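1. sharing a model that was predicted from the sequence below.
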Amino acid sequence: MNKGYLCLVLHTHLPYVRHPEFEDFLEEDWLYEAITETYIPLIEVFENLARDKVDFRLTMSLTPTLISMLSDGLLQERYLAHIEKLIELAGREIERTSLEPEFNRLARMYRERFSRCRDIFHQYNRNLTLAFKKFQDLGKLEIITCAATHSYFPLMEVAKSSIRAQLKCAVSQYERVFGRAPRGIWLPECGYNPGDDQFLKEAG
C-alpha cells in the first residue's frame, strides 16, 4: 500500500476594513471578532502545545491584507477598546444574572475569556503577527502568503502583469514582516490559470 502525507493548511484572510475616517465602522467588527474568536484562541492552542512539549507542525496562510490590519496601530487601539467594552458588558451581566446560576456562570466564563484575550493581546505588544512569527521561528508553524489583495487570478487572466504585481507585493511584505522569503503561496479561492506557475516561480 502506498503511503501518503496529510498536510493541514489553515487559510486566514479578511478583506481590508480599516476606516480611519469613521470613529466606529461596522466592517471593522469582522476583524475584532476574528481576533477574539479565532486568532487568539489559535495562539493559545500553540502556546499550550509548546508548554506541554507536544510536537506539532502546521501550515497557515496569512494574507497581506490581514497582516496589514493586525500590524496597524489604529486598529490595535480600536480592538483594545472593543475588548474592554466586552469585558465591561460581561461584568454587568454577572451582576444582572446574580440570581440565575446558569446564566451567571456563562457571564463569568465570557468575562474570563475576554480578559484572557486582552492579556494575550498585550503579551504580544498588540501585534498578533509577532505571535505567529514566534511559532514559525520555533519551527512549529509554516506561514505562507497569498495574493496582495486576495484577488481571483482567473478573472485577471487578461492582465497578467497584475498577477505578477499581486505576488510581488505579497512576497515583499512577507519578507519585511517575517525576515525571510515565504516557502509557499496560497492561491486565492484556489483560482489558477495555466501559466501562473511562471509568476509563482518569479515570486520565489
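-> Cool, got the structure.
2. going forward, measure contacts between C-alpha atoms and count neighbours the same way
-> Fine.
3. for Lys168, which non-adjacent residue is spatially closest?
-> Residue nearest to Lys168 in three dimensions, not counting chain neighbours: Ala203, with 5.9 Å by Cα to Cα, 6 or more residues apart in numbering.
4. confirm for me that that neighbour is in contact with Gln166.
-> No - the pair Ala203 and Gln166 does not pass the contact test of Cα atoms under 8 Å, sitting 9.7 Å apart.
5. tell me the spacing between Ser71 and Gly91.
-> Distance check for Ser71 against Gly91: by Cα to Cα, to the nearest Å, it reads 29 Å.
6. go on, Ser172?
-> 44 Å.
7. do Cys146 as well
-> As defined by Cα to Cα, Cys146 lies at a distance of 40 Å from Gly91.
8. use this one as the comparison:
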Amino acid sequence: MGRVGAFCLVLHSHLPWLAHHGRWPVGEEWLYQAWAHAYLPVLDVVRRLAAEGRRDLLTLGVTPVLAAQLDDPHSLRGVHDWLGGWLLRAHGAAPRLPALAAREHRLATGALQVFERDWRHGASPLLRGLADAGAIELLGGPATHPFAPLLLPEVRTFALETGLVDTAIRLGARPAGIWAPECGYGPGMEHEYAAAGVRRFLVDGPALHGDTALARPVGTSDVLAFGRDLDVTYRVWSPRSGYPGGRDYRDFHTFDHPSGLKPARVTGRGVEPEHKRPYDPDRAAAAVARDAADFVSVVRERLLEVRERLGRPGLTVAAFDTELFGHWWHEGPAWLEAVLRALPAAGVHVTTLRGAVDAGLVGEPVEVPPSSWGSGKDWRVWAGDQVTDLVALNEGVQKALLDATGRPAGATRDPVRDALAQQALLALSSDWAFMVSKDSAAGYARDRAHGHAERVEELAGLLAAGQERPAAHLVAGWGAMDSVFGHVDARLLGSPRITHR
C-alpha cells in the first residue's frame, strides 16, 4: 500500500502548578498520579516500539519546570513510595473489591517494574536515550509556561532562552522546535524564535486559517508553523466530546473512597457516581480497538483528501497534553500503541515535526494572527476581563525583574538575582490566568500568582535599596527546596543578545 501522507503526533507534558508552594515539591498526589498513569506507560509504549526498530514515533515536549521535577531526587523517592502505596491500597481493597484489587495489584506491580528499570535516575536519561535512538523528537519551550505574547520582549526572550538552556543541559542538545505555551503567538515572535535557534513551533489550526496540511514559514522568516488539525485532534478530545468519554472506559471522577481506586466505567453522560456500572476490562479493550480503528480511518481519509486537494502528499498534526493518555483517560496508552501500530499498515507515514520538514511537507509563507488554542482561539483566556488584575500584576513583576537584574552580561552569577528571576517566571505562568478564567481553583491560582509576585516585590525592593545581605538572607529563608531548578541565570537579562533584539 502506498503512503497517503504523513501523521505527526505531538504530546506536551505540563503540570508546573503542582509544585513550588511552600516546600518544593508539593502537590505530590497530582504529580505522582500523572507520573504513574501517564508518563510511565506512554514512554514505555515508545520504548517497546523503538525496540522493534520503529522510528520517528512522536514529538514530545516537556515543560522545563516539570522536567526538573521528573529529575529531582526528592520527587524520584516520592513517586517510588507512591507506587508502593498504590500496591498497598490495592491489597487493602481485596476483601471488599477482589476483582478491582487484583487488577490494581497487576497495574501497580507493572508500574513499579517500569519505574525501577527506566526511571530511577530521572526522566532525562530515558528521554535522551529515546531521542538518540530516533524514536522521538524532543521539543523545548519557555522555562515555566508563560503566555508569551503578553510578556515584554526582553522577558519573553529570557524565559525562552532559560528553557532552551535547561533542556540542552538535561538532554544534551538544544531543541530546534518548541511547543509554544498555550499555542500563544503574537506577530513578530517568529524573529525572536529565529534568533534563539528555533526553527519550528506549534500553533492551533485556526491560526493557519484551517489549512494545516503543510508546515508554513511565518512571514518573511524561515521559522515554520505547524497547525493542529482540529478535525482530527477533536476526534480524540475536544471541549465537548471525544473517545475518553465513551461509556466503556474507566471513569476518572468516581472513587472507592476507602482505597482511592476507581471502580466504575463512564456508563453514560449525566449518570451519577452511585449509579455507574462496574468497570469491565474486556469492554474497555473492545472500545480501544474500535476507537483506534476509527481514528486510523479518520487520519487516512483526511490525508487522502489533502493529497487530492494539493496534488501532493500532505500531513495532519494531532496534538494533546500527555496527561490525557493514562492520567485522565486510563486506556489512553493502549489506544496510543494500537494507533501507532495500525497507521503504517494503513499507508500513513508516522513521523515527527522534524521528519515532516525533512520529507518536504512545507508550503508557502503565511501571516499568522494573534492566536492561541484557548477559548475563541485568541488571547481572551489570559487577557480578558476576568483576569485584568493578573495582567496588571504580571506587568509589575516584569518591571521589577528588569529593574533588579539589569547588570552587564559577564558579571559574576548572583544567586539572589537568580532566585528573583525564578520567582518572577513562576508568577508569570499562564496557568494562573487559565484557572481563573475557567473558574478552576481560581482562588488558589490567584494566591499562587500573588505569592510569587510578593516575593519578587520584596526581594527587588531590597536590591534597589542596596540591601544585598538582607536580600541574601531572605532568599536563604525560602529554603533550598523552594528553588525551581538551577539553570535560571539572571545574567541573561543583561546580555546584548536579549536586550538588543
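-> Thanks, I have the structure now. Everything numeric here is computed off the predicted structure, so don't read it as measured data.
9. quick one: map Gly227 of structure 2 onto structure 1.
-> Residue correspondence to structure 1 (TM-score structural alignment): Gly227 of structure 2 is left unmatched.
10. number of residues surrounding Gly227 of structure 2?
-> Other residues near Gly227 of structure 2 number 27, with proximity taken as other Cα atoms under 10 Å.
11. next: the one 5 residues further on.
-> Neighbours of Val232 of structure 2 under the rule other Cα under 10 Å: 18.
12. hang on, it packs against Arg300?
-> No - proximity of Val232 of structure 2 to Arg300 does not meet the contact threshold set by Cα under 8 Å, at 10.3 Å.
13. these two touch, right, Leu86 of structure 1 and Phe114?
-> Yes - when contacts are counted by Cα under 8 Å, Leu86 of structure 1 is listed as touching Phe114 (6.8 Å).
14. of these two, who's got more company?
-> Each of Leu86 of structure 1 and Phe114 has its neighbours counted (other Cα under 10 Å); Phe114 has more, 21 against 17.
15. strands along structure 2, start to end?
-> Using DSSP state E, the strands assigned to structure 2 run over residues 5-13, 58-62, 136-139, 177-178, 200-203, 216-217, 224-227, 315-321, 348-351.
16. closest to Leu127 of structure 2 out of these?
-> For Leu127 of structure 2, the closest of the strands of structure 2 is strand 136-139, at 8.1 Å, according to Cα to Cα.
17. list of residues touching the closest one?
-> Counting by Cα atoms under 8 Å, 6 or more residues apart in numbering, strand 136-139 of structure 2 makes contact with 55-62, 130-131, 175-179, 352-354, all of which sit outside it.
18. quick one: it aligns where in structure 1?
-> Residues 141-144 of structure 1 are matched to strand 136-139 of structure 2 when aligned by TM-score structural alignment.
19. Leu8 of structure 1 contacts Leu58, correct?
-> Yes - at 5.9 Å, Leu8 of structure 1 and Leu58 qualify as touching, with contact defined as Cα under 8 Å.
20. more crowded one of the two?
-> Set side by side, Leu8 of structure 1 and Leu58 show more neighbours around Leu58, with 16 against 10, by other Cα under 10 Å.
21. which part of structure 2 matches stretch 185-200 of structure 1?
-> Residue correspondence for stretch 185-200 of structure 1 in structure 2, counting by TM-score structural alignment: residues 178-193.
22. ends of stretch 117-128 of structure 1, what's the gap?
-> The straight-line separation of the ends of stretch 117-128 of structure 1 (Cα to Cα) is 11 Å.
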